[in-house]
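Undergrad: any chance you could fold what I've pasted below:
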Amino acid sequence: MPPRLAFALVCLVAMLGGVVAVVKQGQLPPADFTFNNDTEIESLDPAVVTGQPEGRIIDELYEGLVKLGPKDRKPMPGVAERWEVSDDGLTYTFHLRRDAKWSDGSPVTARDFVYSMRRFLDPLTLAEYAYQAWYLKNAKRYSRAARGVEIGDRVEVELLEPSADALPFARGEVLRGELVGVETDPGVAAEMLDDPAKFIDYRTFVVSIDGEEQRFRIGDRVPARAPTGAKPCRQLTLDFAEVGFRAIDDYTVETVLESPTPYWLNLLGFYPLAPVNQRCIETHGPAKWTEAENLVTNGPFRLEFRRLRDRIRLRKNPHYWNRDGVALETIDALAVQSLTTSFNLYETGKVDWITKVTPLIARELFEAEPPRDDFNPDAQFGTYFYAFNVTRKPFDDPRVRQALVLALDREEIVTTACAGELPARSFTPPGLPNYDAPECPDTNVERAKELLAEAGYPDGTGFPKIEILYNYEQQHQTIAELIRKQWRRNLGIDVSTRNEEWGSFLSSQRQQKYDVMRRAWIGDYLDPNTFLDLFVTDGENNATGWGDPEYDRLIREAKAEADPEVRIEMLAEAERILMREVPIMPIYYYVSRSMVKPYVYGWYNNLEDRHPLWALSIDRTATGPNDFMSSEPVREIKLNRREPEGAEQ
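TA: Take a look at the predicted model:
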């Protein structure tokens, strides 16, 4: 079948799916701007999510001390109207605007930011991005709870029940004092005491509170072996007053860093560090506070409603300090997973922006004559990769991982399943100044067979059946099937594939319920560290189980290194280790494939592929190019194609 005819049939088949999706809208008045957010979001709590679909919504509902511009992604005033940085680069002082308010009309204060940062770092919050705030003085020690404190430290002891005058879902009552002793249960084996997962099970913490020594056991009960008089508590942490994040007064926030961090302002504009409303959370509790009728936010938009398997509607926040600078009154974010249906909705005028198109459609758009003004692919600071669960055999053997990487044919993947993407042999994408990312070896099937034989699996004999896990999307399925066939063809091993919906997929990742998993990472800021610090031992986003002491040391010391050239080389050396040990397998570098209607203004290509909706405006009468159409690409994108043997070049 000719390619263009196939393309037309795909669009025709998608029509029914698109109509069904739109019928759900019923009599709902159309929003000023509608886009497809690709899937159902996991949560609207900025502290606990990590995905792009969630980030697109949260960026509009909340605003941090700074926000990031739509074009160059540089920090600009948010709730903080100005700030100063000390000469040593460690202390940032933020001055909050007096007219910043929550969507219920109450003022946003410095204490809201302190509450939110404490909650973000609280080990009980289970924030996977908590490490992004560990640049703050003592923040990592606070996040490590009892494992982060030492004798002589000021500590917080959170009791099991809130104080009598607290809101129903507040923290337990908090006592503060000095840690003066740690008593270990007698007769416990040394290996049990050294097990991080059981650190608190055999220890009693002695805290001096107002001159009186009190003993505490962490947990909801006091075990029989505990000393007489030991009290149960929910947790014991470093006193948050020791963390480099404090309110000087109602409208001044001070942050103190462990070492100079050139991208600290960018991180403060990253959605997990956004403020949340304490009264909202403590009144409605973890299951209810993000519901539309309860949610209190401080961003340019508020949540009007959320319909599962349909859409989220945002409406301009009338209490937002810069509401007059926000052009859109309403935004709809659809949750259509099928990219073909998404494209059909775009082509029939039901949506104004789609985040990506299928490779088949992208190829047609690349070749369209005349070129489409609303399709402008560009380089993106992201990598598509597979992760190996090294806690499971045979992936605990680096020779097996190396063999699987060497048996991968990236050219076949980008030719068959992609359109414009570039084969990846490093984890950090190209495009950063002064950083040449070290690479893993290219395809070498013979060497892959040798390594597999060295690991005890000659020609795949005895190799256990393994499974590739991916979240459902047609392209992910195509890639998984290609890799399954490549590994079977090249190594003689048996591989199956399985897909899960987004929420279940994320849960499987966190719990390491997989053999090999499809993953991707889009940089949170333009620096190699945003990729490389993912894989420190026991890192919150390191779901591979892999760790390496030298890698950890390099990442840790690079964060404290003042000389930029030395720092970059340390990061490069860390990536050499990562590409030698290959707990992950780079596959391709992302290319953005958005489509945006010509009447949308304020939408720009950028390496992070993040597009704040508060910056958008609509002019359906305009005849000139919009910002998207006139923006300069970061680098030339070429369609990857494999020519048949003997074809004319």
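Undergrad: going forward, measure contacts and count neighbours with C-alpha atoms only.
TA: Fine.
Undergrad: now find how far off-centre stretch 232-244 is within its chain.
TA: 26 Å (C-alpha atoms, centre = their mean, to the nearest Å).
Undergrad: again with stretch 467-474
TA: Taking the mean of its C-alpha atoms, stretch 467-474 sits 18 Å from the chain's own mean (C-alpha atoms, centre = their mean).
Undergrad: for this protein, which helix is longest?
TA: helix 3-23 (DSSP state H).
Undergrad: what helices or strands is the helix or strand following that one leaning on?
TA: Towards the C-terminus, the helix or strand next in line after helix 3-23, according to DSSP states H and E, is strand 33-36. With contacts defined as 3 or more C-alpha pairs under 8 Å, 6 or more residues apart in numbering; DSSP states H and E, the packing partners of strand 33-36 are strand 330-334, strand 353-354.
Undergrad: what comes up buried for strand 33-36?
TA: 33, 34, 35, 36 (16 or more other C-alpha atoms under 10 Å).
Undergrad: next SSE downstream of it?
TA: According to DSSP H and E, the helix or strand after strand 33-36 is helix 52-61.
Undergrad: make sure residue 485 is indeed in a helix.
TA: Yes - under DSSP: H, G, I helix; E, B strand; the rest coil, residue 485 sits within a helix.
Undergrad: gap between it and residue 207?
TA: Distance, residue 485 to residue 207, by C-alpha to C-alpha, to the nearest Å: 60 Å.
Undergrad: of the two, which one has the most company?
TA: residue 207 (28 against 18; other C-alpha atoms under 10 Å).
Undergrad: host element of the more buried one?
TA: Using DSSP H and E, the element containing residue 207 is strand 203-209.
Undergrad: residue 469 now?
TA: Residue 469 belongs to strand 466-471, assigned by DSSP H and E.
Undergrad: Proceed likewise with the subsequent sequence, for comparison:
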Amino acid sequence: MGPRYASLMTTSPRIPWWMACAMAGAGGLMLAVWLAPRQDLPVIPRPAADRDVLRIAYAQMVVVDPHRWYFPTPAQNQLILGLWEPLIECDPESGQPMPAAAESWHWSEDRLTLTVKLRATGRWSNGDPVTAGDFVRSWRRLVGHDMAGAIVLYPVQGAEAVNRGTAAPDTLGVEAVDALTLRIRLAAVRSTFVAELADPMLVPLHVTTPAVLAEDRSWREPAALVTNGAFRLIRASKDGFRLGVSRHYRNHPAVRLAGVEFIRADTASMARLLVAVGRADLTHLSPGVPPEGWPTGRAVTEATELSLLISSLDLNVTRGPLRDVRVRRALALAVDRSEPITGEDAGRFVPAYSWVPDMPGRAGMALFREDAAEARRLLAEAGYPGGRDFPVLILPVNPRRDNYPFLQAWTDRWFRELGVRTYLAYEPSDKRTSRVRSGNFDVAFNGVIATVPDAGDLLGIFAHPERFNAPHWMNPVNTQLMAEANRKAGAERLELLEAFERHVMAEVPTIPMLFERRRTLLAGEVEGWYADPLGRQALKRLALAPLVPPTLGGEEGL
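TA: Next up is the predicted model:
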């Protein structure tokens, strides 16, 4: 099941005086660029040392600990997946799992035990062989600490108990059979589990790494952070990270970059400016950042991809009129998803008419529509013509979120078309969470993000009513369909998942409202970029085109 949103913060040590001076100079240059006339600015020539180095500007926090989970930004994913290699990668075209650190895998007959064979060629950046024990060590660390991301291992036998402190880490259902064989025992059949092994949090850890991460030694001793990915850590500071190619990486000759630099920017606008003036080659646009208005003539393109994130209006099916499926359908039909998507939001949000968006290997379905006349008919049939005698719906709102215009537009539509009134209850986050968990609400605005490019992941939330925000909603038909889908593969499995989604959406325990697009700015010389719905583009697949000397006066630069 996709996780809910969370966040963490980190700190970093002081930096040497000479680096501070260098950064001050760079900051002065950027300030001059910012204050200069916003057109025809020169492009900063690429330094010789960065000839084949991809430079990524980022504004949100990035850390080198793969287990310090927070909202999984593309820059965070790419840093971890550049330094480490998990067992599995997901094919960008089909979403299907492909071998990475693993060479092969097979299921037991009951599909509760997965045996993974590692590549004999896997090597750490110090030359040590990568072993099954390195994965066991990493996963025990993840579930044995108070880490929010441990939920990704909950399908593994004993993981939840270990994470909650009621069992010892060595009871986790994972073992190293030998140096190259990893055995994983699941608590229940789960067809998406192999693809879930591509998660950045499930990378292995070298025997020395837990201590290095605990002591924050990578800031002052980058080489002490031993990793098994295509790149190794060369430099780390509060201003970013520098990676070089690992000569011990199992597929080292295929890596086309000489390195990667992650450049910390104070704001998303500054990150965008770094790309415009040639200091960076790539940045992921944050919400609200306009797509155009370049102050230079640098060739830059914008790539977009539909992320696997769904925002929804969850309905409490245990309260009042919402117990009637006709009422729930009326609310879903009456709402106008497109109305509040204006201005800068138009490039970010997409109306959602199903629970699962388009994804590799599976197109989304249109299971909802907007039909106010049918909504009024259903509401009248349920005994509330024109909204007469319909109680006020309570919708708790987190005042720290910027979703008020959407909620106001949608609930106003309910009033205009159905005569249904809604009370937007502004409450602190903890109080709102408590209200939703206790069931003292009618409608709740929530978001779910997938952890794998598989429809079963997003749909799996309905198989766990204890974790779904519309309390106590469940249906035995859904339980049976998901159980069958978990034991199938290929087209037969997709058919079962489609039937599952159709059945759930017909019951309307939640109303899908918005999908979200991810936007990336790329310099013209970046080659090999591809769409990934989880923002996990593998840097080892990218390259930089041969450089063209920059020109001034608004003509095309790099």
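Undergrad: can you list the helices and strands packed on strand 33-36 of structure 1 in a markdown table and add distance to residue 287 of structure 1 and mean neighbour count?
TA: Output for those, formatted as a markdown table (distance: least, C-alpha to C-alpha, whole Å; neighbours: other C-alpha atoms under 10 Å):
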| stretch | distance to residue 287 of structure 1 | mean neighbour count |
| --- | --- | --- |
| strand 330-334 | 22 | 24 |
| strand 353-354 | 31 | 23 |
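Undergrad: Serialize those strands to a markdown table and add fields for distance to residue 264 of structure 1.
TA: Shown next, in a markdown table, are those (distance: least, C-alpha to C-alpha, whole Å):
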| stretch | distance to residue 264 of structure 1 |
| --- | --- |
| strand 330-334 | 30 |
| strand 353-354 | 31 |
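Undergrad: ok, which of those comes nearest residue 83 of structure 1?
TA: strand 330-334 (31.5 Å; C-alpha to C-alpha).
Undergrad: contacts for the closest one, please.
TA: 31-39, 310-316 (C-alpha atoms under 8 Å, 6 or more residues apart in numbering).
Undergrad: which among those residues end up buried?
TA: 31, 33-39, 310-316.
Undergrad: pull the number of nearby residues for residue 32 of structure 2.
TA: Other residues near residue 32 of structure 2 come to 11 when the count uses other C-alpha under 10 Å.
Undergrad: nope, residue 505 of structure 2 is what I meant
TA: 18.
Undergrad: how near is the alignment partner in structure 1 of it to residue 398 of structure 1?
TA: Alignment note (TM-score structural alignment): residue 505 of structure 2 maps to residue 579 of structure 1. Distance, residue 579 of structure 1 to residue 398 of structure 1, by C-alpha to C-alpha: 11 Å.
Undergrad: again with residue 537 of structure 1
TA: From residue 537 of structure 1 over to residue 398 of structure 1 (counting by C-alpha to C-alpha), the distance is 16 Å.
Undergrad: then residue 82 of structure 1?
TA: For residue 82 of structure 1, the distance to residue 398 of structure 1 (C-alpha to C-alpha) stands at 50 Å.
Undergrad: which parts of structure 2 are helices?
TA: Counting by DSSP H, the helices of structure 2 are 17-35, 74-83, 132-144, 159-163, 193-196, 209-214, 268-276, 325-334, 372-381, 404-418, 429-438, 455-459, 476-485, 490-507.
Undergrad: turn those into JSON lines, columns for distance to residue 312 of structure 2.
TA: JSON lines is the format used below for the helices of structure 2 (distance: least, C-alpha to C-alpha, whole Å):
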{"stretch": "helix 17-35", "distance to residue 312 of structure 2": "39"}
{"stretch": "helix 74-83", "distance to residue 312 of structure 2": "23"}
{"stretch": "helix 132-144", "distance to residue 312 of structure 2": "29"}
{"stretch": "helix 159-163", "distance to residue 312 of structure 2": "27"}
{"stretch": "helix 193-196", "distance to residue 312 of structure 2": "24"}
{"stretch": "helix 209-214", "distance to residue 312 of structure 2": "37"}
{"stretch": "helix 268-276", "distance to residue 312 of structure 2": "27"}
{"stretch": "helix 325-334", "distance to residue 312 of structure 2": "11"}
{"stretch": "helix 372-381", "distance to residue 312 of structure 2": "19"}
{"stretch": "helix 404-418", "distance to residue 312 of structure 2": "11"}
{"stretch": "helix 429-438", "distance to residue 312 of structure 2": "14"}
{"stretch": "helix 455-459", "distance to residue 312 of structure 2": "12"}
{"stretch": "helix 476-485", "distance to residue 312 of structure 2": "19"}
{"stretch": "helix 490-507", "distance to residue 312 of structure 2": "12"}
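Undergrad: so what's the residue count around the closest residue to residue 510 of structure 1 other than its chain neighbours?
TA: Using C-alpha to C-alpha, 6 or more residues apart in numbering and skipping the chain neighbours, the partner closest in space to residue 510 of structure 1 is residue 543 (6.0 Å). Residues lying near residue 543 of structure 1 (other C-alpha under 10 Å) number 24.
Undergrad: residues contacting residue 543 of structure 1?
TA: 389, 509, 510, 511, 512.
Undergrad: now the first one, nearest residue through space, not along the chain?
TA: The spatially closest residue to residue 389 of structure 1, leaving aside those adjacent along the chain, is residue 544, at 4.6 Å (C-alpha to C-alpha, 6+ apart).
Undergrad: ok, now which ones touch the one you found?
TA: When contacts are counted by C-alpha under 8 Å, 6+ apart, residue 544 of structure 1 touches 387, 388, 389, 390, 391, 512, 583.
Undergrad: so how far is residue 545 of structure 1 from the third one?
TA: Read it as residue 389 of structure 1. For residue 389 of structure 1, the distance to residue 545 of structure 1 - C-alpha to C-alpha - is 6 Å.
Undergrad: the two: who's more crowded?
TA: residue 389 (24 against 18).
Undergrad: dump the residue contacts of the more buried one.
TA: Contact analysis of residue 389 of structure 1 by C-alpha under 8 Å, 6+ apart lists 395, 396, 512, 514, 515, 516, 543, 544, 545, 546, 583.
Undergrad: all set, thanks.
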